[in-house]
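Engineer: coordinates only, sequence not included:
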């Protein structure tokens, strides 16, 4: 799943470890989320949004066209 977590994290000058600690998960999970290899729960998405001061749309929105391309 494409997302903007890494961009938002870097803009807040946070390491993966710091973000992970703030949301209560491991650094490895943050890494997987940033790579699009882990699909976080809505609750976790919201926790990340609160920490990096972004909306769900800004971090996790997938355009309909992008979703169709991923399925093909």
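Structural biologist: Now that the structure is in, tell me what you want to look at. It should be emphasised that the depicted structure is a prediction, and the values quoted were computed from it without experimental measurement.
Engineer: when you work out contacts or count neighbours from here on, use the C-alpha atoms and nothing else.
Structural biologist: OK.
Engineer: from residue 69, how far off is residue 31?
Structural biologist: Residue 31 is 23 Å from residue 69, where distance means C-alpha to C-alpha, to the nearest Å.
Engineer: A further structure is provided below for comparison with the first:
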């Protein structure tokens, strides 16, 4: 699964720590999601999308999907 979390976080002016606090996880979890080392649960992915006020498909997509 690929994502735009790092890009969106920078665009919205969040540090990893600030985003982590907003969605209820650790900074390390945000870093792992950004690197693609951790696939978030559906609930966590929805929290991330809600924080950026974007649709799921605008933040996360499968390899070989429309964003590649």
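Structural biologist: Noted; the coordinates are in hand. Because the structure is a prediction, the values reported are computed rather than measured.
Engineer: comparing residue 31 and residue 69 of structure 1, which residue is more hemmed in?
Structural biologist: Neighbour totals were compared for residue 31 of structure 1 and residue 69, and residue 31 leads with 17 against 8 (other C-alpha atoms under 10 Å).
Engineer: test my guess that that one contacts residue 16.
Structural biologist: Yes - assessed by C-alpha atoms under 8 Å, residue 31 of structure 1 is found in contact with residue 16 at 7.0 Å.
Engineer: residues shared between the contacts of the two?
Structural biologist: Shared contacts of residue 31 of structure 1 and residue 16 (C-alpha atoms under 8 Å, 6 or more residues apart in numbering): none.
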